[in-house]
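Participant: Sequence and predicted structure are below.
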Amino acid sequence: MSDPATAREQVSVTPGPSPHEVRDEATRNELRKAAVWLGMASAIALIVLLIQPLLIIFAGLVFAALLDGGVRLLGRVLPIGRGWRLLIVCLLTIAFLFGTFYLAGVQITDQVMQLRSTIEAQIGRAASWLSSHGLMPGVSDLSGMARQALSSVGRVTSWLGTAAGAITSLFMIMVIGLFVAMDPHIYERGLQWMIPAAQRTEFALTLRRMGETLRRLLAGRLLGMAFEGVLTAVALWIAGVPMALILGIMTGLLAFIPNVGAFISGALMVAVGFSAGVHTGVVAIVVYIVVQTFDGYVVIPMVAKRTVDLPPALTLGAQIMASALFGILGLALADPMTAMVKAAMERRAERLEEDGATPSED
C-alpha cells in the first residue's frame, strides 16, 4: 500500500521521451532533422575543400556534352553504332587540330612570339604615358602592385597556376569527358539511383532538359567562335594588320567566354594595330567594332533562337562571381553553369504550372 503522505504530495513531471529513447517517434524525428542540418554543413565544407576537383569533373561533363552533340549530329547521316560515331568525332577533332597547327605551325609560333613582345612594349608605352601625366603610379610601383595582387590569389586558383597543373587538368577533363560520352546512360542511372523513387521521374526529365540546354549552348558557342575567328582573321589580313592569323585564332578561342573574351581580344587587336602605326591602329579599331557589331546584332540573335537565350547582364554577373570564387576555370564554366541552373528552374516552374500551383494562383 502507498504512503498517504506520498499520495498527497504534488510533483511536476516533464513530458516527452528522453534522448536515449531512440524507439520513440518524436526522438527519431529530431534526430533526422539534426542529421539533415549536419549533412548540409558537411556538404558545404566538403564542396569548399574539393572545389577544384569538382570544377574539373564539371568541365569533363561539359566536354562530354560537346562530344555527345557531335555524336548525335553524326547519327542523323550515319546509321552506325554510337561507339563508331564517337570514334569518328574524336578522329575528326584530332585531325582538325593537328592539321591546323601543322600547316600553320611555324607561322603561328612566330606570331605568338611577336605578339608577346608587341603587347609588352605597348603596355610599357601606355604605362609610361599615363605615369608622365600623373594618371597612374610609376611603372616600378605598378609592377610591385601587380606582384602583390598576384600573391594574394587564394588557394582555390593556385592549383592551376603552373603549366604542369594546367596540362594535367586538361588531360583529366578530356579523359572524364570521353568516358562519359561513351555511355552516358550508365552515369544517368547511377544518379537516378541516389534520388528517392518518388522523385526519379521528375529528376530524369530535369536532367534531360539540362543536357539538351548544355548541348545547344555549346553548339552555339562553337558556331560563334568559328565565325568570329575566321571573320576577324580575314578582315585583319585584308586591312594589313600584322599577325592576323594568330589574332583570329585567339579571338575565336576567347569567344567561348562572352563579354570578357571580346574585350580581351579587342585589346590585343588594338595593341597590335598601333604597334604598326596610328593608321593601322585605327583600322584595327574599325575592324573590331564592325566584327563585334555584326556578331552581336546578326550572328548571336540567329544562334540564340536555336540555342540558349541567356540575358547579357545575367551572363556577365555569373562570370564575375565565378571568376572571383573559382579563378579562370570558373570563368570559362560560368555560362554552362548558368544555363543548366536556368534550365532546372524553368523545369521547376513548368512543374508548378502543371500542378496548378503557380504563384499567381496562390
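Facilitator: That came in fine, so what should we check first? Just so we're clear, the structure is a prediction, and the values are computed from it rather than from any experiment.
Participant: CA only for contacts and neighbour counts going forward, please
Facilitator: Noted.
Participant: Give me the buried positions along the longest helix along the chain.
Facilitator: Ranked by residue count, the top helix of the chain under DSSP state H comes out as helix 200-239. Within helix 200-239, the residues that qualify as buried are 200, 203-204, 206-207, 209-222, 224-233, 235-236, counting by 16 or more other CA atoms under 10 Å.
Participant: On the C-terminal side of that helix, identify the next helix or strand.
Facilitator: Using DSSP states H and E, the next helix or strand after helix 200-239 towards the C-terminus is helix 244-254.
Participant: That next one vs helix 200-239, what angle?
Facilitator: On the basis of axes from the mean of the first three to the mean of the last three CA atoms, to 10 degrees, helix 244-254 is oriented at 160 degrees to helix 200-239.
Participant: packing partners for helix 244-254?
Facilitator: Secondary-structure packing of helix 244-254 (3 or more CA pairs under 8 Å, 6 or more residues apart in numbering; DSSP states H and E): helix 105-132, helix 200-239, helix 260-275.
Participant: quick one: that helix to chain centroid distance?
Facilitator: The chain centroid and the centroid of helix 244-254 are separated by 20 Å under CA atoms, centre = their mean, to the nearest Å.
Participant: Same check on stretch 206-215?
Facilitator: Averaging C-alpha positions (CA atoms, centre = their mean) puts stretch 206-215 15 Å from its chain's average.
Participant: Ok, stretch 30-38 next?
Facilitator: Counting by CA atoms, centre = their mean, stretch 30-38 comes out at 34 Å from the chain centroid.
Participant: Use this one as the comparison:
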Amino acid sequence: MFGRHARRELEDRVTRLETGERPRASRERIAAGEGARRAWGDGFGLLATRALQVIIVLILTTAVIWGMRELTTVVIPILLALIFASTFAPVTEWLRRRRVPAALAAVIVLLGIVALLTGVGWLVVWAVRDQWDDLSAQAQDGFAQVVEWSKTLPFMPDEAQLHEWGEQIVDFLTSAQFGSGALAGVGVVTNFITGLVLMIVVLFFFLKDGPTIWRFLLRPFSGEALARAERSGTKVVETLGSYVRGTAGVAAVDAVGIGIGLLILQVPLALPLAALVFVLAFIPIVGATVAGILAALVALVANGPINAIIVVGVVIVVNQLEGNFLQPVLMGRALKLHSLVILLALTIGTVLSGILGAVLAVPIAAVAWGVIKVWDGPDTPAKWARPHRRQ
C-alpha cells in the first residue's frame, strides 16, 4: 500500500512537470511574493522605501555626530591639524623638492606655523586687551542711543522688549564669554591644553608622513573606489588649503581697509576694531556684520550719527569688494558657496560646537561640496548633483 501511495505521488510530480503546473504551496508562495513586490513597487511603496533609507541615513549621521561630540578633544585637534597641514602643503612640497629631509621640513613648517599663529594672536590681544573696556562701554552707549532713537518710530516694539534685546546682544558681544569663554574653568583649560598638544603632534606627523598615511588609508580600496578615494583626498587638501589661505587674505584686506577708513574718520579704538574685523572675518557673513555693527556703534558715540553712517558705508563697500573681487581672486569661484548654504552651515556648526563650530562649519561644507564635484570623475560631479541639460 505504501508503494502505491509513493508511486501515485511520483506520477503526480511527473504530470505537473510535464504540464508545467506548480504545487499549490509553491503557487501560494509565488503569489505572496508577487503581491509584496507590487506593494513595494507602486508609488506608496517607493515612498516608504525612500523614507526608510532617509531614516537609516539620519540615524547613522546622528550616531557619527554624537560620537564626534563625545570625542571633541580628539576630533577637533585632528581636524585643525588637517586644516593647517592642507594650508601649508605648498610650503612642505617646496621644501621636499629642494631635497630637504621629511622630518626637517616638517619641523621647519611646524615652527613657522607656531610663530605665525603666535604673532597674529599677540597682535590681536595687544590691540584689544587694554582698550576692551572702552570698546565695550562705547558699544553699549551706542546701542543705547539707537534704542532711544527707535522709540520715536511708530512701528518699533515697546521699551521693555527693546531693553531686553539690547541686554542680550550687548552681554554677548562684550562679555568674557565672547572674548575668552573657551578658557573658563579648570576642566576646559585642561582640555584646551590637551587638545593643543595633540594638535601639534598630529600636525607634525601630517607634515612629515602625510602621503604615507594617506596611502595606508587607501589600502582597502581598489578599482573605481580607489580612484574615487584618491580624487576625494586630493580635493579635500586643495579645498581646505585654498579656503584657509583665501580667508586669511580676505580677512587681512578687510581689516586694513576698514582700519584705514576708521582712521580717516578719526573713530576712536580704530586699531582694536580692525583687529576684531580680522578675527571675525573667519566667520563668513555673520562676522563681518558683527564687526560693522561694533564699528558703527563706537563711531555713533564718539563722532555722531553722520560719522556712524559713513562707517557703515565703508564697511559695506569693503564687504562688496570682498565678495565680488577678493574672494573670486584669492579663493576661486569654485569654492564660493551660496549664502543660504553658508548660513545653514554656520547655524548647524554653532549649535553643535559654539564659536569653534561656526568657524569650522563653512570649510567643512566647502570640502563636502568639493568631494561631490569630483565624485564620478576629475570634472564630473555625482549624478544627482549634475545640472540638467536643456533640450
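Facilitator: Looks like it arrived, so ask away. Fair warning: this is a prediction, and the values are worked out from it, not measured in the lab.
Participant: Flag every buried residue along whichever helix or strand residue 351 of structure 1 is part of.
Facilitator: Using DSSP H and E, residue 351 of structure 1 sits in helix 334-354. Residues 334-340, 342-344, 347 are the ones in helix 334-354 of structure 1 that count as buried (16+ other CA under 10 Å).
Participant: which one of those residues sits closest to residue 96 of structure 1?
Facilitator: In terms of CA to CA, no member of these lies closer to residue 96 of structure 1 than residue 336, at 24.5 Å.
Participant: same for the longest helix of structure 1, what does it pack against?
Facilitator: By 3+ CA pairs under 8 Å, 6+ apart, helix 200-239 of structure 1 packs against helix 51-75, helix 184-193, helix 244-254, helix 278-294, helix 300-306, helix 334-354.
Participant: try it again with 10 Å
Facilitator: Applying 3 or more CA pairs under 10 Å, 6 or more residues apart in numbering; DSSP states H and E, one finds that helix 200-239 of structure 1 contacts helix 51-75, helix 184-193, helix 244-254, helix 260-275, helix 278-294, helix 300-306, helix 334-354.
Participant: Return the most buried member of the ones you listed.
Facilitator: With neighbours taken as mean count of other CA atoms under 10 Å, these reach their highest mean count in helix 244-254, at a mean of 23.
Participant: Read off where that one ends up in structure 2.
Facilitator: Under TM-score structural alignment, helix 244-254 of structure 1 corresponds to residues 270-280 of structure 2.
Participant: With structure 1 overlaid, how far apart is that stretch on average?
Facilitator: Following the fit onto structure 1, the mean deviation recorded for stretch 270-280 of structure 2 is 1.1 Å by mean CA distance after the TM-score superposition for structure 1.
Participant: Okay, the aligned partner of residue 108 of structure 1 in structure 2 and residue 122 of structure 2: tell me how far apart.
Facilitator: Residue correspondence to structure 2 (TM-score structural alignment): residue 108 of structure 1 is matched to residue 128. Separation of residue 128 of structure 2 from residue 122 of structure 2 (CA to CA, to the nearest Å) stands at 10 Å.
Participant: Those two: who's more crowded?
Facilitator: More crowded of residue 128 of structure 2 and residue 122, by other CA atoms under 10 Å: residue 128, with 21 against 12.
Participant: Tell me who's in contact with that one.
Facilitator: Neighbouring residues of residue 128 of structure 2 by CA atoms under 10 Å, 6 or more residues apart in numbering: 122, 134-135, 179, 269, 271-276.
Participant: repeat that with 7 Å
Facilitator: If you count contacts by CA atoms under 7 Å, 6 or more residues apart in numbering, residue 128 of structure 2 has them with residue 272.
Participant: And for residue 101 of structure 2?
Facilitator: By CA under 7 Å, 6+ apart, residue 101 of structure 2 lies in contact with nothing.
Participant: State the distance from residue 340 of structure 2 to residue 382 of structure 2.
Facilitator: In terms of CA to CA, residue 340 of structure 2 sits 21 Å off from residue 382 of structure 2.
Participant: between those two, who's got more neighbours?
Facilitator: Shown here are residue 340 of structure 2 and residue 382; by other CA under 10 Å, residue 382 has more neighbours (14 against 9).
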